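Undergrad: okay, predicted coordinates and the sequence, questions at the end:
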Amino acid sequence: MRLALFQPGIPQNLGAAIRLSACLGAGLDVIEPCSFPLDDKSLKRAALDYGPLAHMVRHSSWEAFLAAPERDEGRLLLFTTQATAPFHKFTFRARDTLLFGNESRGAPPEVHAAAFARLRIPLRPEARSMNLATTAAMALGEALRQTDGFPA
């Protein structure tokens, strides 16, 4: 199971995703460019001491991400407020990659087009969206539950 962040815009969300990846053993793909400097200092600050436990791969572009060997391993599932399929009714597989768009811009049409499925987390009608890190944790938790993928 992998998480992928498309051009993340908030360093704290990346830090939370690094910790989530490290704690649950999921790979993490960061698709650049980010909206903040992605250097060793900012990564260390965002990830605290979890960085060495995370399995993070940086991709210089969307095209580089699609060409990466990990992309041959499973389906690409885009989480988006534009989807109609609720994530908790979807059947996940162990090699899926859960993809999340930029916090303010979402994902462009080419990212939507590349996804095997587009999923959403149902929200109350008056709510617009949830925090990216919270959404990623909910999605990864459900996917790991379904595939018996939680650490022993």
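TA: Structure's in. What do you need?
Undergrad: drop to CA atoms for contacts and neighbour counts, all remaining ones
TA: OK.
Undergrad: for the longest helix anywhere in the chain, enumerate the helices and strands it packs against.
TA: Counting by DSSP state H, the longest helix found in the chain is helix 132-147. Helix 132-147 is packed against helix 11-24, strand 97-100, with contacts defined by 3 or more Cα pairs under 8 Å, 6 or more residues apart in numbering; DSSP states H and E.
Undergrad: one more structure, for comparison:
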Amino acid sequence: MNIVLHEPEIPFNTGAIGRTCVATKSTLHLIKPYGFILNDKNIKKAGMDYWPLLKLREYISYEEFMAGVEEERKIALPKVWYATTKAHKTHTEVSFSPNDYIVFGKESAGIPEEILVDNEEQCIRIPMLEEARSLNLSNSVAIILYEALRQQDFPFLSKEGALHHLQWKE
């Protein structure tokens, strides 16, 4: 899967999302400008020691990002989904494919309206109370990404854990 952050503003969110991408074998795509310096200590703090393992791609603009998607469409058929509170359908009403992109907007304003209007059929939302403006960006990424991976039966991911049976001394 591919997670795209369009002009992210908060370094802690980007770091946490990077960590989620590493844990799910997803690629993180960042579209400039950022509201921080990419090597910010807050990114490293949120991403912990996972950041060096991250598959990261950067773009100077949305247009450059879309040009890269068009190149990939010559090989695969990824869809580009747009996560927004303005969508008519929820993230559980669509079918995700392994190479799809899920675009998230900046924390203060979301994805620009002109992009959403041009891609209305690919817009998805997370259900929430009408009074709530939005969820935290890193939470939104995790919710939608894990739904996409659930639909694919969690490829590459470990689905079982193990308890370590400790013997307590009395």
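TA: Great, that's in hand. Predicted model, so just to flag it, every value in this text is computed and none were measured.
Undergrad: picking up where we left off before, okay, the longest helix of the first structure sits on what stretch of the second structure?
TA: With TM-score structural alignment applied, helix 132-147 of the first structure matches the range 137-152 in the second structure.
Undergrad: ok, stretch 85-103 of the first structure next?
TA: Counting by TM-score structural alignment, stretch 85-103 of the first structure lines up with residues 89-107 of the second structure.
Undergrad: distance to Val111 of the first structure and mean neighbour count for the helices and strands packed on helix 132-147 of the first structure - can I get that in a markdown table?
TA: Output for these, formatted as a markdown table (distance: least, Cα to Cα, whole Å; neighbours: other Cα atoms under 10 Å):
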| stretch | distance to Val111 of the first structure | mean neighbour count |
| --- | --- | --- |
| helix 11-24 | 19 | 21 |
| strand 97-100 | 9 | 25 |
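Undergrad: could I get those as CSV with distance to Leu38 of the first structure?
TA: As requested, these are arranged in CSV below (distance: least, Cα to Cα, whole Å):
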stretch, distance to Leu38 of the first structure
helix 11-24, 9
strand 97-100, 18
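Undergrad: can you tell which of these is closest to Leu140 of the first structure?
TA: Across these, the minimum distance to Leu140 of the first structure, taken as Cα to Cα, is reached by strand 97-100, at 7.5 Å.
Undergrad: superposed on the second structure, what's the mean shift for that closest one?
TA: Once fitted to the second structure, strand 97-100 of the first structure is off its aligned match by 0.5 Å on average (mean Cα distance after the TM-score superposition for the first structure).
Undergrad: who's in contact with that strand?
TA: Strand 97-100 of the first structure has contacts (Cα atoms under 8 Å, 6 or more residues apart in numbering) with 1-6, 74-80, 106-107, 132, 136, 139-140.
Undergrad: the same query, at a cut-off of 7 Å, please.
TA: Residues outside strand 97-100 of the first structure that contact it (Cα atoms under 7 Å, 6 or more residues apart in numbering): Met1, Arg2, Leu3, Ala4, Leu5, Phe6, Gly74, Arg75, Leu76, Leu77, Leu78, Phe79.
Undergrad: so who does the last one touch?
TA: The contact partners of Phe79 of the first structure, taken as Cα under 7 Å, 6+ apart, are Leu99, Phe100, Arg118, Leu119, Arg120.
Undergrad: three-state assignment of the residue lying closest to Asn119 of the second structure once chain neighbours are set aside?
TA: The spatial neighbour of Asn119 of the second structure that comes closest, neighbours along the chain excluded (Cα to Cα, 6 or more residues apart in numbering), is Tyr82 at 7.8 Å. Counting by DSSP: H, G, I helix; E, B strand; the rest coil, the backbone at Tyr82 of the second structure sits in strand.
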